[in-house]
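> please find the sequence and the predicted model below.
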Amino acid sequence: MPALPVAFEVGTFIVLGLVLLFDLLLVVKRPHEPSMKEAGLWVAFYVGLALVFAALMFVFTGPEYGGQFVAGWITEYSLSIDNLFVFIIIMARFSVPRKYQQEVLMVGIIIALVLRGIFIALGAAVIENFSWIFFIFGAFLLYTAYKQATDSGEDEEEAGDNKLIAKLRTVLPMSDSYDGNKIRTVVNGKKVFTPMLIVFVTIGLTDLLFAVDSIPAIFGLTQSAFIVFTANIFALMGLRQLYFLLGGLMTRLIYLKHALSVILAFIGIKLILHAMHVNELPFINGGEHIEWAPEIPTFVSLAVIVATIVVAVIASLIRSDATGQDKAEDGPTDGTGDDASSTPAVDPGLVEAADEADVKEPRR
């Protein structure tokens, strides 16, 4: 497969860098909770930008690379949407004022880009020299798919309560309340950290876990480091606005985790088949390639990913509407009309605290 044009790669990174810089400056200069209209317009802009880039990939690099980007972008975007559940839990658990949640998410996105850039560089180097790594990637994705399908969400509920966070609270002087978006403030004449530091650390740790899951998944669709990185960038861009746009809709996507487990399992199987096809391990088939192992074409991968996501979303909305109608016919029990079975493992009191929390001035 021919290499991507250098001018195309350089131009892409320049444009994406400028877009991300503009987005960052906008958040820093104007911290606020975006309206549904504003969030929707930004999400549409970023999705449109990704589709324009996909079209350019098809034109300048051909259908194979173009298809790999689309498949990778959709996979990473789907995983990112699932990760928003964890962000909701983190924001609620630490009662982050909604006015400053955009900035927290932007910092999380920057951390994610840095971590994923490192992981992608390492992954590309390993793949280039050790083809057997596909066996490990494939097995890891199959295990991740199983955990995704069977996880009850209890681990996510404890996202803010790990030992590192508890250790930080005992080692660092910490105020009891936020001081706007500051990481440090003054209490009784002493400089101390605010809970915002804990939030940033928690977001960074979750981003690290997300990178461990997502990078092997997209390397199962393409071995081009450029496509892997750009797919991750486009998946993360607009994630901040998507957080505010989806809101209550996310609680209705009850089958999304199952769809993601199917996608991860499919990519895991594809990786193992590819590893068999390029096998060099002496204890497997005498170190010879296993020619009967089929290579799954990119367009098949794309079709499976898109079909799985579409079916999961439609089934979730139908199930959510049906259970909501049944609850309405039975009579409201708590005035919300929401079905408990379709709600992710998030304490409603925590979410309410995140919605209503005001910026508190620290004790002077």
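Done, it's in.
> going forward, measure contacts between C-alpha atoms and count neighbours the same way
Will do.
> show me the strands in the chain, by range?
For the chain, the strands defined by DSSP state E occupy 184-187, 190-193.
> most tightly surrounded among the ones you listed?
A comparison of the strands of the chain by mean neighbour count, using mean count of other CA atoms under 10 Å, puts strand 184-187 on top with a mean of 18.
> and that one, what does it pack against?
Contacts defined by 3 or more CA pairs under 8 Å, 6 or more residues apart in numbering; DSSP states H and E place strand 184-187 against strand 190-193.
> can you list contacts of the strand it packs on?
The contact list for strand 190-193, computed with CA atoms under 8 Å, 6 or more residues apart in numbering, reads Leu172, Pro173, Met174, Ser175, Ile183, Arg184, Thr185, Val186.
> from those, which is closest to Ile314?
Closest approach between these and Ile314, by CA to CA: Ile183, at 42.0 Å.
> distance of the closest one from Val96?
To Val96, Ile183 is 13 Å away according to CA to CA, to the nearest Å.
> circling back: got the contacts of strand 190-193 as JSON lines, with distance to Pro31 columns?
Formatted as JSON lines, the contacts of strand 190-193 follow (distance: CA to CA, whole Å):
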{"residue": "Leu172", "distance to Pro31": "27"}
{"residue": "Pro173", "distance to Pro31": "26"}
{"residue": "Met174", "distance to Pro31": "23"}
{"residue": "Ser175", "distance to Pro31": "22"}
{"residue": "Ile183", "distance to Pro31": "15"}
{"residue": "Arg184", "distance to Pro31": "18"}
{"residue": "Thr185", "distance to Pro31": "18"}
{"residue": "Val186", "distance to Pro31": "22"}
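> quick check: buried residues in stretch 214-223?
By neighbour count on 16 or more other CA atoms under 10 Å, the buried set for stretch 214-223 is Ser214, Ile215, Pro216, Ala217, Ile218, Phe219, Gly220, Leu221, Thr222.
> take these and keep only those in helices.
Ser214, Ile215, Pro216, Ala217, Ile218, Phe219 (DSSP state H).
> before we move on, back to that, with distance to Val278 added, can I get the strands of the chain in a markdown table?
Shown next, in a markdown table, are the strands of the chain (distance: least, CA to CA, whole Å):
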| stretch | distance to Val278 |
| --- | --- |
| strand 184-187 | 53 |
| strand 190-193 | 52 |
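> so which of those is nearest Gln148?
strand 190-193 (35.3 Å).
> any idea how far the closest one is from the chain center?
Strand 190-193 sits 33 Å away from the centroid of its parent chain (CA atoms, centre = their mean, to the nearest Å).
> this is the other structure I want to compare:
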Amino acid sequence: MTEISGVTWAVTIAVIVGLLTLDLVRGWRKPHHVGFREAAVWSAFYVAIAIAFGVWFTWAYGTTLGTEYFAGYVLEKSLSVDNLFVFVVIMSTFAVPDRHQHKVLTFGIILALVMRAAFIVAGAALISLFSFMFLLFGVLLIYTAVQMYRHHGEDPDIENQAVVRLARRFLPVTDDFVDGKIVTRVDGRTMVTPMLIVLLAIGSVDLLFALDSIPAVFGVTQEPYIVFVANAFALLGLRALYFLVSGLLDRLVYLSTGLSLILTFIGVKLILHWAHVDVSASVPEIPTWLSLIVIAVVLTVVTVASLVKTRRDRVVTR
């Protein structure tokens, strides 16, 4: 692994925390409906920062690691869009008022970053100790890909999540959001609002996506620093991206299919790497540059195909 200095780690974390704070405080202090133009500008801003970092990282550490970063970033960004789709479903399922959605997104983004950081540390430690973890990660990704493909086009059943069912069963819940509060008093009785149920649903979704995304990015690079920055930059600006794509997600009908193909590819890459290390050096490995090309091509094809299909469907229904 490449030696990343403590100073580089500290500066990187400080920059990411600063950008995250800027995004979240801006939304928290001035809650409002985020229009398409504002969402597009801020989304482009955070993507530009991620690209600028990638250019610097490539210049400082070489083309190989730079390619690993860009492949990891594109992969994590595409998975974050799928994550946002579930956020949209949760918001609509519980009819979260527009003025309170920024609170849910703030919680979801912070929790996602914390969970992924924890899984990065655990994943890096396991990989350094046990090479067969590549095999386990590969199998996990292929299983996830199969499940994603089997259920593509289906909205997740949020109300039947175990954590949501338990909360509704054991906690008194108000009928409305009570100005976005989590806990309130009604006729002298302490009750929770639907906001708590929404946050529990968001938290469980963040956990599931962290379990998928970290093995996926380890399939592109085994450098913990790259895994961390790829995830962090993919999550930055997620609040703006939510408002940008919330009206477009119903048009990306093949997104889950494309992501299942990408996860299958990365899963095979991990299994081949394990076989190359533990079975025989003659087993071929998939280079990172090829992973970047495959990810980019698949995402481009499914996006274009989705837009073409939805346009044709609208023409037919007229």
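Sure, I can see it. Just so it is clear, the structure is predicted and the values come from calculations on it, not from any experiment.
> and the TM-score between these chains?
Counting by TM-score structural alignment, normalised by the length of the second structure, the TM-score of this superposition works out to 0.96. Behind it: 318 aligned residues with a CA RMSD of 1.4 Å.
> closest to Gly349 of the first structure out of the buried residues of stretch 214-223 of the first structure?
Looking across these and measuring by CA to CA, the closest to Gly349 of the first structure is Ser214, at 30.9 Å.
> ok, the closest one touching Tyr77?
No - with contacts counted by CA atoms under 8 Å, Ser214 of the first structure stays clear of Tyr77, the gap being 10.1 Å.
> about what we covered before: quick one: closest of the strands of the first structure to Arg30 of the first structure.
strand 184-187 (19.9 Å).
> report the mean deviation for that closest one after fitting onto the second structure.
Per the superposition on the second structure, strand 184-187 of the first structure and its aligned residues are separated by 1.6 Å on average (mean CA distance after the TM-score superposition for the first structure).
> same deal with stretch 68-76 of the first structure?
Looks like 0.6 Å for stretch 68-76 of the first structure (mean CA distance after the TM-score superposition for the first structure).
> what about the aligned partner of Gly324 of the first structure in the second structure, distance to Thr300 of the second structure?
Taking TM-score structural alignment, the alignment pairs Gly324 of the first structure with Arg314 from the second structure. Using CA to CA, Arg314 of the second structure is found at 21 Å from Thr300 of the second structure.
> same deal with Arg311 of the second structure?
Distance from Arg311 of the second structure to Thr300 of the second structure, counting by CA to CA: 17 Å.
> tell me how many other residues crowd Gln148 of the first structure.
By the criterion of other CA atoms under 10 Å, Gln148 of the first structure has 18 neighbours.
> for it, what are its contacts?
Lys257, His258, Leu260, Ser261.
> my guess is the first one contacts Ala149. True?
Yes - using CA under 8 Å, Lys257 of the first structure is in contact with Ala149, at 6.5 Å.
> so for Ile183 and Val96 of the first structure, which sits in the more crowded spot?
Legend: neighbour count by other CA under 10 Å for Ile183 of the first structure and Val96, higher for Val96 (26 against 17).
> identify the residue nearest that one in space, chain neighbours excluded?
For Val96 of the first structure, ignoring the flanking residues on the chain, the nearest one in space by CA to CA, 6 or more residues apart in numbering is Ala354 at 5.7 Å.
> next, count neighbours for the one you found.
For Ala354 of the first structure, the neighbour count with other CA under 10 Å is 22.
> from Ile165 of the first structure, how far out is it?
Distance from Ala354 of the first structure to Ile165 of the first structure, by CA to CA: 19 Å.
> which ones among the contacts of Gln148 of the first structure lie within helices?
Per DSSP H, the contacts of Gln148 of the first structure map to helices at Lys257, His258, Leu260, Ser261.
> show me what contacts the third one?
Contacts for Leu260 of the first structure (CA under 8 Å, 6+ apart) come out as Ser78, Leu79, Ala145, Gln148, Ile309.
> hmm, try it at 7 Å
Contacts for Leu260 of the first structure (CA atoms under 7 Å, 6 or more residues apart in numbering) come out as none.
> need the counterpart of it in the second structure.
Counting by TM-score structural alignment, the partner of Leu260 of the first structure is Leu259.
> next, count neighbours for Glu128 of the first structure.
Other residues near Glu128 of the first structure come to 11 when the count uses other CA under 10 Å.
> quick one on the thing from earlier: more neighbours: Arg314 and Thr300 of the second structure, which one.
Thr300 (13 against 9).
> what residue in the first structure is paired with that one?
Using TM-score structural alignment as the criterion, Thr300 of the second structure maps onto Val310 of the first structure.
> surely Val86 of the first structure and Glu157 touch.
No - the criterion here is CA atoms under 7 Å, and Val86 of the first structure misses it with Glu157 at 8.1 Å.
> how about the residue sitting nearest the centre point of the first structure, what does it touch?
Residue closest to the average C-alpha location in the first structure (CA atoms, centre = their mean): Ser80, at 2.3 Å. With contact set as CA under 7 Å, 6+ apart, Ser80 of the first structure has these partners: Ala235.
> mind running it again at 10 Å?
Counting by CA atoms under 10 Å, 6 or more residues apart in numbering, Ser80 of the first structure touches Ile74, Phe210, Ser214, Asn232, Ala235, Leu236, Leu239, Leu242.
> could you redo these as CSV and give each row distance to Met57 of the first structure?
Compiled in CSV, these are given as follows (distance: CA to CA, whole Å):
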residue, distance to Met57 of the first structure
Ile74, 15
Phe210, 26
Ser214, 22
Asn232, 15
Ala235, 16
Leu236, 19
Leu239, 22
Leu242, 25
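> just the ones of these in helices?
By the criterion of DSSP H, membership of the contacts of Ser80 of the first structure in helices covers Ile74, Phe210, Ser214, Asn232, Ala235, Leu236, Leu239, Leu242.
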